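S.K.: For reference, the sequence and a predicted model appear below.
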Amino acid sequence: MKKPYHTLSDHLRATQGQKLRKICIDGGFTCPNRDGTCGVGGCVFCGERGAGEQLDPSLDIRRQVQARLEKSDPNDKWIAYFQNFTNTYAPVEVLRSRYDAALCDDRIRILDIGTRPDCINEEIVKLLASYQNRCTVWVELGLQTANEQTATLLNRGYDNACFTRAVELLHAYGIPVIVHMIIGLPGETREDLLHTVDFINRHPIEGVKIHSLFVMENTVLAQWYAQGSFVPISMQQYVEWAMDVLTHLRPDLIIHRLHGNCLRKLLVAPDWIIRRDAILYAIHCRMHGNGWWQGCFYRKDCSM
C-alpha cells in the first residue's frame, strides 16, 4: 500500500539514491531551559537525558559513530543525528570540533542537528552552512505547538517570533529545517492543532516530525499524570488528529516521523504508543479509505 503522504524514505531515495540509516549521537550538550539561562527543569515532557535515553554518554562522539558503523553493512549510508538536548548550545569552536568528530567517515551523508530556536544565531548558522560542501545539513527545531498559552504551560521557554526568526535565518543560508509538533498536548483541541499546522505551512521549512504526547518517568508530565491532571489521548483520537494534520499540511513537506518513540522501561503512559505498526497501519487505511492524501485540504490562502 502506497503511503498517502510524502515519506522521508522516498525523499532520501530521490536525493541520495538510497534509504539512509541513522546514528543517534549524544553530543554532550545541555539545554538553556535546564541550566537557568532561560529556565530550569526543561519542558514538562522532557526526560532527564533529553530525547536520547538509549544512548551511551560514556563514549566520545567519534566512538559512538564508529561503534555503529562497525556493526553495519559497508554499503550502508548514514545520517549523523545529534539528538540529545540542545546541539547548538556551545561556543562555535566547540560545536565545530563535535560536528567534525561525527563526520569521521565518508559514509555519513547527512549532518542532522536537533536544537532550539533560541540557540540559533548567524555565527552558528554560518558554521552549519560551511559543512554543506561535505554533506547535507538539516536542523531540527522543536515548535511542538503554535499556541503560546500551551507553550507556556509546557515551559517551552521561547515565543513563536523566536521560532520564526530562527527558521528565516536558516532558510537564508539554504539549510533545510525540520519542525517537531506534538498531538495531544494538555487542553489542545482540533482547532489548536490546525492552527499549528497553518503556522508551520507559512514558514519556509522542508519537513515535519509528528507524534503523540506520551508520559515518561521522572518528568513534570508524569507528576501531572499521577495527580490526574493530565490524561493522554487514545490511539483512536491520535489517528483522527494525525489525519487532520496530514491532510492540512502543505503537500511538499516531508514527513520525517508519524509516531513517537520511547523505551518501554521509561514509558508511563499510554501503552498504545509502542504499537508503531498498528498506529501507522490505521492512519494509512483510514486515509486510503477516505480518498485522502497529504495536503488534500491545504489552502494556501487560509488565514491564521
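M.R.: Perfect, thanks for sending it. Residues are numbered from 1 along each chain as shown.

S.K.: can we go C-alpha only for contacts and neighbour counts from here?
M.R.: OK.

S.K.: residues in contact with residue 146?
M.R.: Going by C-alpha atoms under 8 Å, 6 or more residues apart in numbering, residue 146 touches 160, 192, 195-196, 199.

S.K.: try it again with 6 Å
M.R.: residue 196 (C-alpha atoms under 6 Å, 6 or more residues apart in numbering).

S.K.: The one 5 residues further on too?
M.R.: By C-alpha under 6 Å, 6+ apart, the contact list for residue 151 is empty.

S.K.: Tell me how far it lies from residue 87.
M.R.: Note on residue 151: its distance to residue 87, by C-alpha to C-alpha, to the nearest Å, is 21 Å.

S.K.: quick one: the residue nearest the centre of the chain and residue 12, what's the gap?
M.R.: Closest residue to the average C-alpha location of the chain: residue 180 at 4.0 Å, with C-alpha atoms, centre = their mean. Using C-alpha to C-alpha, one obtains 19 Å as the distance from residue 180 to residue 12.

S.K.: quick one: residue 172 and residue 270, what's the gap?
M.R.: Counting by C-alpha to C-alpha, the gap from residue 172 to residue 270 is 40 Å.

S.K.: higher neighbour count, these two?
M.R.: Counted by other C-alpha atoms under 10 Å, residue 172 and residue 270 do not tie: residue 270 has more neighbours, with 17 against 12.

S.K.: that's a strand at residue 171, yeah?
M.R.: No. Looking at residue 171 with DSSP: H, G, I helix; E, B strand; the rest coil, it is helix, so not inside a strand.

S.K.: what's the closest non-adjacent residue to it?
M.R.: The shortest distance from residue 171 to any non-neighbouring residue, by C-alpha to C-alpha, 6 or more residues apart in numbering, is to residue 204 (6.6 Å).

S.K.: for residue 89, same thing?
M.R.: Closest residue to residue 89 apart from its sequence neighbours, by C-alpha to C-alpha, 6+ apart: residue 119 at 6.0 Å.

S.K.: so where do the strands sit in the stretch 51-200 of the chain?
M.R.: 78-82, 108-115, 136-144, 177-183 (DSSP state E, counting those that start in this stretch).

S.K.: Put this next to the previous one:
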Amino acid sequence: MAHPAPPPDAAAPPEDFGGRRYNAYNDWVKRAHGGRLQKISIDAGFTCPNRDGTLGVGGCTFCNNDGFTPAYLRERRGILAQIDTGIAFMRRRYPDTKAFLAYFQSYSNTYGDLARLRDCYETALGHPDIAGLVVGTRPDCLPDEVLDYLAGLARRVPLELEIGIESCDDAVLRDCLRGHDFACTQDAIRRAARRGLSVTGHLLLGLPLETRETLIAGARALARLPLDALKFHQLQIIRGTRLANRYRADPASVPLLSPEAYLDAVIDVLEHLPPGIRIQRLGSEVPPAQRVSPDWGIRLSRFPAMLDARLGERETWQGRLFRPAAGAAGKTEACCYYAG
C-alpha cells in the first residue's frame, strides 16, 4: 500500500518523544512523575443505555466486557475489596509503581443517578492507596451535572475521563449499533474539556465498514478536538457478542486486520494527530477462552517496538501530516492529566 511522502517542510519527530516516533504516555508519566501510575480496574455494577433498553438491548455488536475484565472482578465483591486485590496483584507485577488510580472500567460509569456516582467515586477515593480516578464511559452518558461534579472532583484529585469513541464515521457507528453519532462524541469531549477535565479517547480499529479513507478522515476530525490522550484497540471477535454470531455465519462479512495491517492503521491515525496527544495504549489482549478470532500470537508488550520499527520503515511519526487549523489553540499543559 502506498503511503504519503513526507511534505517538503517535514522536520523530524519532536525531541520530547524521547527517541520514539510517537508520544508514549508511559514515557511522559515517568518523566513528569518519576514512576509508573497504575490503574486498578473496578466493576461498580454499572450498565449501559445500549443494554438496559433505553437505546437497545445486548449492547454494541462487538461488546462483551468479560473479554477485558480481570479475573478478580468476576467475584462481584465491593469496591474496596476489588481495590485491595488489584493493588496486591499490581504490586507483585509492577513493584516500582509510584501511585495507584481507581479505574471505573466496566460499561458506562457515568450512567446513573448522581448520588450513586458520588458514592462509588468517594468510596474508591477513601482507600488509602488510591491517588486519583479514571472514569470510563460513553459520550451520551455525560450530562452537564455529571461533568460539573467530575470537574469539582478533578480540583481535589487527579481525574481522567475516558470516552469511548470507537469510530468517527457514522455509518460504522450505525452498523455496530452504537446508539449515538460522532457529533455526540465531539460535543461530549468539548464540554468535558471546557470544564478543565483531562479527556482520553478510546478508538477501535478494524470495525466492519471502516476503510483507510474513513479512518484518516476521522483522525483529522480528532485532531481538532481537545483530547489529552488516545487509546488504540484492535477489533477482536469476543464470544457472546452479535459480532461473533455474524462472524460465524459469514467470516467474510467481518474482515479482520493482520498485525501488519493493524500497525499501518495505527500509523495512518498517528500521522494526522497533534504531537501533544499522548498515546496510552496500542492494543488489547482478550483471553483465548473469550476470543473467537483473531489469534495473532503476539503479546501486547511487543507492540511499542513493532510500532516504532514500522514508523521507521515508513519514515514517519506522530503529527507528521498534522496541520493546525488557522487560529486554532490547542489544549495547554496546565489542563492536562496530572499536570504540574
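M.R.: That came in fine, so what should we check first? Since the structure is predicted, the reported quantities are computational estimates derived from the model, not experimental observations.

S.K.: hmm, back to that, aligned counterpart of the residue nearest to the centre of the first structure in the second structure, please.
M.R.: Alignment note (TM-score structural alignment): residue 180 of the first structure maps to residue 202 of the second structure.

S.K.: which residues does its match contact?
M.R.: 164-166, 230-231.

S.K.: run the last query once more with 8 Å
M.R.: Contacts of residue 202 of the second structure by C-alpha under 8 Å, 6+ apart are 162-166, 230-233.

S.K.: Let me see the ranges of the helices in the stretch 1-150 of the second structure.
M.R.: Secondary structure of the stretch 1-150 of the second structure by DSSP state H, counting those that start in this stretch: the helices cover 25-33, 79-93, 114-125, 144-154.

S.K.: Output the ones you listed as CSV; include the columns distance to residue 104 of the second structure.
M.R.: Shown next, in CSV, are the helices of the stretch 1-150 of the second structure (distance: least, C-alpha to C-alpha, whole Å):
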stretch, distance to residue 104 of the second structure
helix 25-33, 19
helix 79-93, 10
helix 114-125, 9
helix 144-154, 13
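
S.K.: Ok, which of those helices comes nearest residue 258 of the second structure?
M.R.: Minimum separation from residue 258 of the second structure across the helices of the stretch 1-150 of the second structure (C-alpha to C-alpha) falls at helix 25-33, 24.8 Å.

S.K.: orientation of that closest one relative to strand 97-104 in degrees?
M.R.: Computed by axes from the mean of the first three to the mean of the last three C-alpha atoms, to 10 degrees, the angle separating helix 25-33 of the second structure from strand 97-104 equals 120 degrees.

S.K.: Mean deviation, helix 25-33 of the second structure versus the first structure?
M.R.: Overlaying the first structure shows helix 25-33 of the second structure at a mean distance of 2.3 Å from the equivalent residues (mean C-alpha distance after the TM-score superposition for the first structure).

S.K.: Next, the buried residues of that helix.
M.R.: 25-29 (16 or more other C-alpha atoms under 10 Å).

S.K.: what do you get for stretch 50-66 of the first structure?
M.R.: Neighbour-count burial for stretch 50-66 of the first structure flags 50-53, 57, 60-62, 64-65 (criterion: 16+ other C-alpha under 10 Å).

S.K.: What lies in contact with that stretch?
M.R.: Contacts for stretch 50-66 of the first structure (C-alpha under 8 Å, 6+ apart): 23-28, 47, 80, 83-85, 98, 101-102, 104, 263.

S.K.: still on that earlier bit, residue 266 of the second structure: which of the helices of the stretch 1-150 of the second structure is closest?
M.R.: Nearest of the helices of the stretch 1-150 of the second structure (C-alpha to C-alpha): helix 25-33, 15.4 Å.

S.K.: can you give me how far the closest one is from the chain middle?
M.R.: Relative to its chain's centre, helix 25-33 of the second structure lies at 17 Å (C-alpha atoms, centre = their mean, to the nearest Å).

S.K.: corresponding residue for residue 198 of the first structure in the second structure?
M.R.: So, by TM-score structural alignment, residue 198 of the first structure is matched to residue 220.

S.K.: what's the closest non-adjacent residue to that match?
M.R.: Nearest to residue 220 of the second structure is residue 272, by C-alpha to C-alpha, 6+ apart, at 5.8 Å.

S.K.: next one: residue 320 of the second structure
M.R.: For residue 320 of the second structure, the closest residue by C-alpha to C-alpha, 6+ apart turns out to be residue 271, at 5.1 Å.

S.K.: Could you tell me where stretch 249-269 of the first structure falls in the second structure?
M.R.: Going by TM-score structural alignment: stretch 249-269 of the first structure matches residues 273-293.

S.K.: that older thread, as CSV, the strands of the stretch 51-200 of the first structure with distance to residue 236 of the first structure would be great.
M.R.: Below are these laid out as CSV (distance: least, C-alpha to C-alpha, whole Å):
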stretch, distance to residue 236 of the first structure
strand 78-82, 31
strand 108-115, 30
strand 136-144, 20
strand 177-183, 12
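
S.K.: For residue 279 of the first structure, which of these is the nearest?
M.R.: With C-alpha to C-alpha as the yardstick, what comes closest out of the strands of the stretch 51-200 of the first structure is strand 177-183 (13.5 Å).

S.K.: superposed on the second structure, where does the closest one end up, distance-wise?
M.R.: Looks like 1.0 Å for strand 177-183 of the first structure (mean C-alpha distance after the TM-score superposition for the first structure).

S.K.: Run the chain-centre distance for that strand.
M.R.: With C-alpha atoms, centre = their mean, you get 5 Å for strand 177-183 of the first structure.

S.K.: do the same with stretch 167-182 of the first structure
M.R.: Its chain's average C-alpha position is 12 Å from that of stretch 167-182 of the first structure, according to C-alpha atoms, centre = their mean.

S.K.: got it, and stretch 248-258 of the second structure?
M.R.: 24 Å.

S.K.: cool, and stretch 137-147 of the second structure?
M.R.: Using C-alpha atoms, centre = their mean, the offset of stretch 137-147 of the second structure from its chain centre is 16 Å.

S.K.: cool, and stretch 296-304 of the first structure?
M.R.: Relative to its parent chain, stretch 296-304 of the first structure has a centroid offset of 23 Å by C-alpha atoms, centre = their mean.

S.K.: List of residues touching it?
M.R.: 195, 198-199, 247-251.

S.K.: most neighbours, which of those residues?
M.R.: Neighbour-wise, the contacts of stretch 296-304 of the first structure (other C-alpha under 10 Å) top out at residue 249, 28 neighbours.
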